[in-house]
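Undergrad: Sequence plus the predicted model coming up.
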Amino acid sequence: MQNFTDEITLALNRRAFLRRNTAGIGMAALSSLLQESQASEKTSTPTGGLHFPARAKRVIYLSQSGAPSQLDLFDYKPGLKKFHKTELPDSIRRGQRLTGMTSGQKSFPIAASMYQFAQHGDSGTWMSELLPHTAKIADELCVVKSMYTEAINHDPAITFLQTGSIQAGRPSMGSWISYGLGSENRDLPTFVALTSGAGGQPLYDRLWGSGFLPTRHQGVKFRRSSDPVLFLSNPPGIDQQARREMLDDLGELNRLSLQQKGDPEIATRIAQYELAFRMQTSIPELADLSEETPATFELYGEQAKQPGTYAANCLLARRLAERGVRFIQLYHRGWDHHLNLPTKIGQLTGETDQATAALILDLKQRGMLDDTLVVWAGEFGRTVYCQGTLTATNYGRDHHPRCFTVWAAGGGMKPGMTFGQTDDFSYNITESPLPVHDLNATILHCLGIDHKKLTYKFQGRDYRLTDVHGNVVQELLS
């Protein structure tokens, strides 16, 4: 009995010791948060970067969820017309892995794009007739035709693109950038996610999650409405002063809990409540488009007046960038064109082309493109062979991780260039292959971050966005 009593006493003493010491850790975390908040009010880093002078202060990432067909948009292959409906040679496919959707096909007929291509701008960048507005900004774009990925299915592929790992649970790129650079505006989130489009692949909150990083670095998802954040207005009978007093009392309770439990996430909760209070003023002003000129809506298109559309989100992204939000992630669903591609891809480019180009032009005319990095990317590409029945006016394309096209503009990327090449079938890369980790390392470089030094220790290991890989691609930099 005495031994049992001694064990209980020892456990209680150990628990008390840990509680006192972890409370100190938690209070240190809270102090750090408050200092970070105060610092962001008063100063900004002279270079805007973490390890060396930065070219970009912020990123707008235009994620085209579902994988646009590079063959029908950017990767012009005129020679395919003579091979239309013929079997893709085994020497090209090389026995490479297929998805479950086409692995049972007995033949793999080549489907040449039915769209006309032309060169645009002084750079002579090739683009499809589906992108008339993007064609006008050809000389602003750094087009990469030689991207490839490790994943062949949507969920692991988009997870890999956004977090650097095909397995869920890692911090998203926006969270890493929030962790590395902090905020430029204490009244708005550092990282905002916006969604649009319908159908196709689902979008998961973990794509803008913070993983094992402190939760204050996760993205705040705005709703598809004129009121992008819930509960901004005080309930009936509660004015701003009363809300302030309630938060003060709640903060005291949370501080007591922090002292007792020592959980750093409680410190995060305190800081997030304070941010939410400040957002009651900043978000309504942000979402109020009445100050935008008719010329702006003409630039972005009429859909920009409809909250939740891709065009409206592009305009909102510019407004967020103006106000110092570090990372703005747009996801537009619907690009998963296994069947009836000609019908569906025209609809998707109709929803996105004008607003995408408008965002670049708008940033440029406001003097913001130089320090804003805009990235346009899907999670992988599309096959040259047809999935399903191939006719004169209809075809579909399966997933293709071996090569796809992305582009970037502004923020230190070299404008008016095309990087990398693929073979005559847009199936294999023939020049300058660019893996996902290299793209992410280059994005961080534009922000002044050495991707090898932006690390976070978790479960005894130092993690980073690029894992143990990645090289900055100097040829892409201006």
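TA: It's in.

Undergrad: From now on I want contacts and neighbour counts done on CA atoms only, so please keep to that.
TA: OK.

Undergrad: Which secondary structure element is home to the closest residue to A271 other than its chain neighbours?
TA: Distance criterion CA to CA, 6 or more residues apart in numbering; nearest residue to A271, sequence neighbours excluded, is L33 at 7.0 Å. Assigned by DSSP states H and E, L33 falls within helix 2-42.

Undergrad: then this one, side by side with the first:
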Amino acid sequence: MNWLQEQTRRHFFRNCGVGLGKIALASLLAESSLGITAAQAEPISPFAPKPSHFPAKAKRVIYLFMAGAPSQLDMFDYKPKLAEMEGKPIPPSVIAGQRYAFIQPDAAVLGPRFSFAKHGECGAEISDQMPHLAKVVDDIAIIRSVTTDHFNHAPAQLFCNTGNGVPGRPSMGSWLSYGLGSEANDLPSFVVLKSGGSLSGGAAMWNAGFLPSVHQGVPFRGQGDPILHVSNPTGYDDQAQRDSLDLIRDLNRQQLAQIGDPEIKTRMEAYEMAYRMQSRAPELMDFAQEAKETLDLYGADPKDTKKSFANNCLMARRLVQRGVRFVQVYQADWDHHSDVAGGVRSQCRKTDQACAALIQDLKRCGMLEDTLVIWGGEFGRTPMVESSAALGRSQGRDHHPQAFTMWMAGGGIKSGFSYGATDELGFNVVENKVHVHDIQATILQCLGIDHTKLTFRHRGLNFKLTGVEEHHPVLDLLA
């Protein structure tokens, strides 16, 4: 909420005329008579834990976001009919009236690039490119019927992360930080970890939008200080830093009491958080404390300076173990308009082991039952290539918002469960359609939040993560 639009009573009294300043003075004197002044009062921390609307199954979230859109048809949604029709034009009735980034009218069907098999007691059918996930398939819920409103990367990534396709809205992690607070007092409530290439949605995907900026995501680096400038410069000792911070805090308190700008509170929290993190960060980043068994489980390398997905998954577990509310792990480079087989194979080599290890590690630590893990991209991939001529040359798939796959685990989600279905071409959802806003409502439900009640008033309207249309948590997914 913009503080200029929501003036405090004291700010109004101070700046308007007709003698109301005397009323403000009387108010301050009344506070002094109680022995507490506004400048002396310690503001409530925006990270203080807050009660949920109802008992929660999950306390924290790790969101593994596969930016670029993985091909569900080559990983989770096996369609033998595509193999039968490979090379033939897609029936015109299927794509009539559809809009695509690159698809041509003569687009040819492309069959699954890999073999599929059933795994676990649940019998979930997945691709041979995910041998590690196959071992934990009884611990996850696969949702094959997700749909979205956007077919281009940037707006679709923003939509999944913020509930809206344009920049400027609060991200999911920011909403949770604002709505629930944090269990950590020496780490941010919302942390961002990135690997791979660039992200189309950019930093707007972890921005706080119109929420107080203290709730925005904090990107961690893979080497050196996890956050730039968190360490003291040479020659600046702890006592000098503490004295400086105390003086700045006192001045900020006075200014906060005078004008009521919440961004002053954000600065105060940032200074104190950075100070506390200076002692916590070195321990957090030190993977040498982890057993070799754990490092091997993830495929993590303590000496890795490139910030691999495996290292980020292990870091995510370490962060939630220390009370961080929401960890967003981005893995880019899933955009395979050509050579979808090579692209999926390469990305699965980078991600499959660590995804499964995260489930196993959380379970081993006794944390999976109250940690919600989510995997998915911004949309799916088409059952056809971009043109018939491209079939022998590129064998890539285009953007497909009508149907894609996500999976969830822990935190109140049914295990060993498959939900939703698409038609024989994997083109449209035919059973249990799940909108992205429904996914977001389900995440909030697991955390004990009624998605219709987590709102913030901005410019005269009550905004929420799940938009203005009617959406619901998917109760069939809940244990």
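TA: That came through, no problem. Quick caveat: nothing in here was measured; it's all calculated off a predicted structure.

Undergrad: if we can go back for a sec, ok, the residue nearest to A271 of the first structure - contacts?
TA: A267, T268, A271 (CA atoms under 8 Å, 6 or more residues apart in numbering).

Undergrad: ok, it to I92 of the first structure distance?
TA: 55 Å (CA to CA, to the nearest Å).

Undergrad: Over to A358 of the first structure?
TA: The value you get for A358 of the first structure to I92 of the first structure, if CA to CA is used, is 38 Å.

Undergrad: For the residue nearest the centre of the second structure, give me its contacts.
TA: Of all residues in the second structure, the one closest to the mean position by CA atoms, centre = their mean is Q328, 4.2 Å from it. Q328 of the second structure makes contact with I62, Y63, L64, F65, G173, F190, V191, V192, L193 under the criterion CA under 8 Å, 6+ apart.

Undergrad: mind checking how far the residue found closest to M66 of the second structure once you drop the neighbours it is linked to in the chain is from L193 of the second structure?
TA: Among residues not flanking M66 of the second structure along the chain, G377 sits closest, at 4.5 Å (CA to CA, 6+ apart). G377 of the second structure is 16 Å from L193 of the second structure, where distance means CA to CA.

Undergrad: same deal with G217 of the second structure?
TA: According to CA to CA, G217 of the second structure stands 10 Å off from L193 of the second structure.

Undergrad: Show me which of the two is the more surrounded one.
TA: G217 (28 against 24; other CA atoms under 10 Å).

Undergrad: Tell me which residue of the second structure matches up with T455 of the first structure.
TA: Aligned by TM-score structural alignment, T455 of the first structure pairs with T455 of the second structure.

Undergrad: for the contacts of Q328 of the second structure, which one is nearest R249 of the second structure?
TA: Among the contacts of Q328 of the second structure, F190 lies closest to R249 of the second structure (CA to CA), at 23.2 Å.

Undergrad: that older thread, burial count for the residue nearest to M66 of the second structure?
TA: As a burial measure, G377 of the second structure scores 25 neighbours (other CA under 10 Å).

Undergrad: same check, this time on W126 of the first structure
TA: Applying other CA under 10 Å, we find 19 residues neighbouring W126 of the first structure.

Undergrad: can you check the one 3 residues further on too?
TA: Here the count is done by other CA under 10 Å, and E129 of the first structure has 17 residues near it.

Undergrad: Same check on Y427 of the first structure?
TA: Using other CA under 10 Å, Y427 of the first structure is surrounded by 21 other residues.

Undergrad: can you check the one 4 residues further on too?
TA: Counted with other CA under 10 Å, the neighbours of E431 of the first structure add up to 13.

Undergrad: which residues touch it?
TA: S146, G420, Q421, T422.

Undergrad: thinking again about what came up before, contacting residues around the nearest residue to the match of T455 of the first structure once chain neighbours are set aside?
TA: Leaving out its chain neighbours, the residue that sits closest to T455 of the second structure by CA to CA, 6+ apart is K464, at 4.7 Å. Counting by CA under 8 Å, 6+ apart, K464 of the second structure touches H451, T452, K453, L454, T455, F456.

Undergrad: hang on, the earlier thing: helix, strand or coil: sort out the residue nearest to the centre of the second structure for me.
TA: Secondary structure state of Q328 of the second structure, per DSSP: H, G, I helix; E, B strand; the rest coil, is strand.

Undergrad: Distance of it relative to P170 of the second structure?
TA: Going from Q328 of the second structure to P170 of the second structure by CA to CA gives 14 Å.

Undergrad: Alignment lookup: T215 of the first structure to the second structure.
TA: Taking TM-score structural alignment, T215 of the first structure has S213 as its aligned residue in the second structure.

Undergrad: Wait, that match touches K265, no?
TA: No: contact criterion CA atoms under 8 Å: S213 of the second structure and K265 do not qualify, at 9.8 Å.

Undergrad: where do the strands sit along the stretch 301-450 of the first structure?
TA: With DSSP state E, counting those that start in this stretch as the criterion, the stretch 301-450 of the first structure has strands at 327-333, 372-377, 381-386, 397-400, 404-409, 417-419, 421-422, 429-431, 434-435.

Undergrad: Can I get the ones you listed in CSV including distance to P109 of the first structure?
TA: Shown next, in CSV, are the strands of the stretch 301-450 of the first structure (distance: least, CA to CA, whole Å):
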stretch, distance to P109 of the first structure
strand 327-333, 28
strand 372-377, 27
strand 381-386, 5
strand 397-400, 11
strand 404-409, 20
strand 417-419, 28
strand 421-422, 19
strand 429-431, 20
strand 434-435, 28
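
Undergrad: among those, which is nearest E351 of the first structure?
TA: Closest to E351 of the first structure of the strands of the stretch 301-450 of the first structure, according to CA to CA: strand 327-333, at 9.3 Å.

Undergrad: quick one: that closest one to chain centroid distance?
TA: Put simply, strand 327-333 of the first structure sits 6 Å off its chain's centre (CA atoms, centre = their mean, to the nearest Å).

Undergrad: Which part of the second structure matches it?
TA: Against the second structure, strand 327-333 of the first structure falls on residues 326-332 (TM-score structural alignment).

Undergrad: ok so, going back, ok, the contacts of E431 of the first structure in the second structure, which still hold?
TA: Using both residues aligned by TM-score structural alignment, their matches' CA atoms under 8 Å, the second structure keeps these contacts from the contacts of E431 of the first structure: S146, G420, Q421, T422.

Undergrad: Tell me the one among those residues nearest to S107 of the first structure.
TA: Looking across those and measuring by CA to CA, the closest to S107 of the first structure is T422, at 22.7 Å.
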